[in-house]
Structure formats: structure tokens, C-alpha cells
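Return atomic coordinates for the entry below.
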Amino acid sequence: MKLLVAALESELSAFPATLPGFDRLVTGPGKLQATYALTRALDANAYEEIVVVGTAGGIDPALEHRVHEVGTAFQHDVTDLDGISGQHVSLPARVATGRDGVLIATGDHFVDDAEVTAVIRPTGASLVDMETYAYIWVAGQFDVPIRVFRAVSDSAEDGALTDWRDAVARCSAQLRAFILEEYGV
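You can find the predicted model right below:
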């Protein structure tokens, strides 16, 4: 059995209520809710794979507005004792799925500010979201393979929240088509 994970129910709006071979988990937004919900799910059941779907802001202007697989994540909203941004005091600077894919910057706030995006962009991240780092880290703690698919919903700059609200249904449909093609369900 696989576990289909999303932060918000709206990100699964194009998906059927049940998907053969998958349990479903909606964690809530942000790193803490993602960590808590996924930890509880993995503590209660054994899964062969975690499949995360959801939206992300595209901070690379050349990135197409489609579904992208994430390979690596870091936390853009933490600093270590030396003040180095993106480095946590006790967690790894980056976590990886073990698959090729884009770099995503995870933080606990919805990025909708050109100044914030300008600070994150030099890290090489293509996307920004609120949960991916947590999902990958928790999967690693349980030694469960994970794949993360993010549909680009907005530019993570001024007006991004409005863009996201308008785009979430489109993104869900893109993700549903992608999962159907990738997994045959």
C-alpha cells in the first residue's frame, strides 16, 4: 500500500475519494502539521511508498507551470548558530528523495513577496512551499521511499495568494493526470 499525501484537501479536489492501492492523508499546511500528521500515519501503518502531491510557488522564472518532481529540499526560513541562512541548528541542511528532481525551498509562511523570492532565488531553488522538507525528513526517519510532485501555482511574488486560490483547481487536475500516468490509477 502507498500513502498519497497533500497538505490541503483542495490540492486533492481533482482526485477521487479513494484511489486503488493508496491510503490518503491530508496533513494541514506548514512544517509542524506535516511532520506531526505524517509521523502519526507512518507510526500506525507500514507503507511501501509515500507519494506527495501539491502546489508550489515557482521562483525560477524559466520554470514551466506544470508538475515537477522534487529531488531535494532545504528550509529557507532557518539559520544556524553562525547565522547561516538555510542551515538548521540540528537538522540536515538538505534532505533528498533519492530521485532526480528540482530543489525546493520550504518555509512556514506562504511566500508572496518579491523581496523574499529574491533572497531565496540565489540558492538554486526552483520552487518554494511549506511542507516538502518535513515530508522528506519524516520519510527518512521511517526509511520509507518518498516521491514529491509539485504543480506550479504562482510566482511566489506579489499577488501570489490570489494566484494560488485561482490556480489550485488547475494544479489538482494536473497532479491527478500526472499520478494517473505515473501510477496507472
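
When you work out contacts or count neighbours from here on, use the C-alpha atoms and nothing else.
Will do.

all helices of this structure, in order?
For the chain, the helices defined by DSSP state H occupy 31-44, 114-120, 132-142, 160-183.

Identify whichever of those lies nearest to Ile50.
Ile50 lies closest to helix 132-142 among the helices of the chain, at 7.6 Å (CA to CA).

ok so, going back, figure out which of the helices of the chain is closest to Gln75.
Closest approach to Gln75 among the helices of the chain is made by helix 132-142 (6.7 Å; CA to CA).

what's the closest one packed up against?
Counting contacts by 3 or more CA pairs under 8 Å, 6 or more residues apart in numbering; DSSP states H and E, helix 132-142 packs against helix 31-44, strand 67-75, strand 94-96, strand 102-106, strand 146-154.

can you list the ones you listed in JSON lines and add distance to Asp129 and mean neighbour count?
Putting those into JSON lines (distance: least, CA to CA, whole Å; neighbours: other CA atoms under 10 Å) gives the following:
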{"stretch": "helix 31-44", "distance to Asp129": "10", "mean neighbour count": "16"}
{"stretch": "strand 67-75", "distance to Asp129": "10", "mean neighbour count": "23"}
{"stretch": "strand 94-96", "distance to Asp129": "14", "mean neighbour count": "19"}
{"stretch": "strand 102-106", "distance to Asp129": "5", "mean neighbour count": "25"}
{"stretch": "strand 146-154", "distance to Asp129": "9", "mean neighbour count": "25"}
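
before we go on, could you also do this sequence so I can check it against the first one:
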Amino acid sequence: MFRGNTVMSGYYKDENATREALAGGWYRSGDLAVRHSDGYIQLKDRSKDIIISGGENISTIEVESVLFNHPAVLDAAVVGRPDEYWGETPCAFVTLKDGSHATAEEIIRFCREKLPHFMAPRTVVFDDLPKTSTGKTQKFILREKAKAMGASRDRAGANFEGTELFR
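Sure thing, here's the model as predicted:
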């Protein structure tokens, strides 16, 4: 939460969002952070982007940072996909670099080598990411796409047989 003369006065033509964000005179950004013992503040994710899978909180930013390190990945975004057993599971939307090739299984295996197993995507969608005119990824559109896929049913998530590929 922030307060001061550098904080915006409201959202353009959206009184409800302004009232909600500026309740009590404090701006609620929706950012989640950790303050370390040395006073350093580390932003972890947006509260609306956190994926809750089997009671575990998954930061989409952490998963995306691993995806960006894959040699074939140009762009990536992660959102929660409904899951009948876990509640939600990570769903990665990936744009590959020109001339590069990777399968969903390769992407998932790469993530599982670098992240706790529960944080690795269970679904990989290869497509261009929707962007605003300023280049920001429109995650709300990706959330809608993930929801439209329906709930996944991969109870164990230990193998690739339950992995789904969407193009």
C-alpha cells in the first residue's frame, strides 16, 4: 500500500475501481512483496496472478523467469488453469523464437529441472501473446483462454501422458 503526493488520484472514468484501490486514502496496488531482514523489499507477484494449486501459492513471475531461460522461448506468460483435483495448475503460454522448436514436454521438463515439481506448468500453449499498445501482456485474456480449455484432470502430474498441447 502506498500513500503520498506521487500516487495517482484515480482511474480514468472508473469510479468503482478508484474507490476500491484508494480505500482509506491508501493505494492498494495488488503487488505482493517480502521484506528481508536487511530492509530490502522484493516484489513477488500481483495478488491476482498468484496460482493456488493444492494449497500451495505459485508465483507466476518465478515460473515465467525459468521459461525465459529456455533457449527456444521468445516470450512467455503463466496463468492458472482450473483443475478438478488441485484447484488450479500452471498453464504456460509460450511464443517460440523464429526458427526454434520445442515441444510441450521439453518445456515442462526444463521447468521441472529448475523449479519445485508443483510449480512447473502442466499445460503449454504455443501462440503469440496478446499485448497492449505499450507491449504489456494482457493476462486477463490468457486467464479467459485457460478457463475456456476446461478443467484439467491430471491428478498426479508425474508424467507427460496428462500433458495437453494447444495450438
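
Superpose the two chains and report the TM-score.
A TM-score of 0.31 describes the superposed chains when it is computed by TM-score structural alignment, normalised by the length of structure 2; 88 aligned residues with a CA RMSD of 5.0 Å.

Next one: Leu96 of structure 2 from Glu15 of structure 2, what distance?
Going from Leu96 of structure 2 to Glu15 of structure 2 by CA to CA, to the nearest Å gives 40 Å.

what kind of secondary structure is the closest residue to Thr60 of structure 2 other than its chain neighbours in?
Distance criterion CA to CA, 6 or more residues apart in numbering; nearest residue to Thr60 of structure 2, sequence neighbours excluded, is Val78 at 5.5 Å. Going by DSSP: H, G, I helix; E, B strand; the rest coil, the secondary structure assigned to Val78 of structure 2 is strand.

Which residue, other than its chain neighbours, is closest to Gly80 of structure 2?
Counting by CA to CA, 6+ apart, Gly80 of structure 2 lies nearest to Pro90, which is 4.9 Å off, once chain neighbours are set aside.

on that earlier part again, give me the more crowded residue out of Leu96 and Glu15 of structure 2.
More crowded of Leu96 of structure 2 and Glu15, by other CA atoms under 10 Å: Leu96, with 18 against 11.

in terms of contact, does the more buried one touch Asp75 like I think?
Yes: the pair Leu96 of structure 2 / Asp75 is scored as a contact, 6.9 Å apart, by CA atoms under 8 Å.

need the contact list for Leu32 of structure 1.
Residues in contact with Leu32 of structure 1, defined by CA atoms under 8 Å, 6 or more residues apart in numbering, are Ala134.

Now do it against Gly57 of structure 1, distance only.
Remark: distance between Leu32 of structure 1 and Gly57 of structure 1 (CA to CA) = 20 Å.

same question, Val102 of structure 1
Val102 of structure 1 sits 13 Å away from Gly57 of structure 1, going by CA to CA.

any residues in contact with both of these two?
Leu127.

so how far is Ala41 of structure 1 from Ala56 of structure 1?
Note on Ala56 of structure 1: its distance to Ala41 of structure 1, by CA to CA, is 23 Å.

what's the closest non-adjacent residue to Cys91 of structure 2?
Excluding the flanking residues, the one nearest Cys91 of structure 2 by CA to CA, 6+ apart is Thr123, at 4.7 Å.

shouldn't the residue nearest to Gly80 of structure 2 be in contact with Pro82?
No: contact between Pro90 of structure 2 and Pro82 fails when scored by CA under 8 Å: they sit 9.0 Å apart.

Would you mind telling me which of the two has the busier surroundings?
Each of Pro90 of structure 2 and Pro82 has its neighbours counted (other CA under 10 Å); Pro90 has more, 28 against 23.

Is that one within a helix or a strand, and which one?
Take DSSP states H and E as the rule and Pro90 of structure 2 turns out to sit in strand 87-96.

Which positions within that strand qualify as buried?
Residues of strand 87-96 of structure 2 classed as buried by neighbour count (16 or more other CA atoms under 10 Å): Gly87, Glu88, Thr89, Pro90, Cys91, Ala92, Phe93, Val94, Thr95, Leu96.
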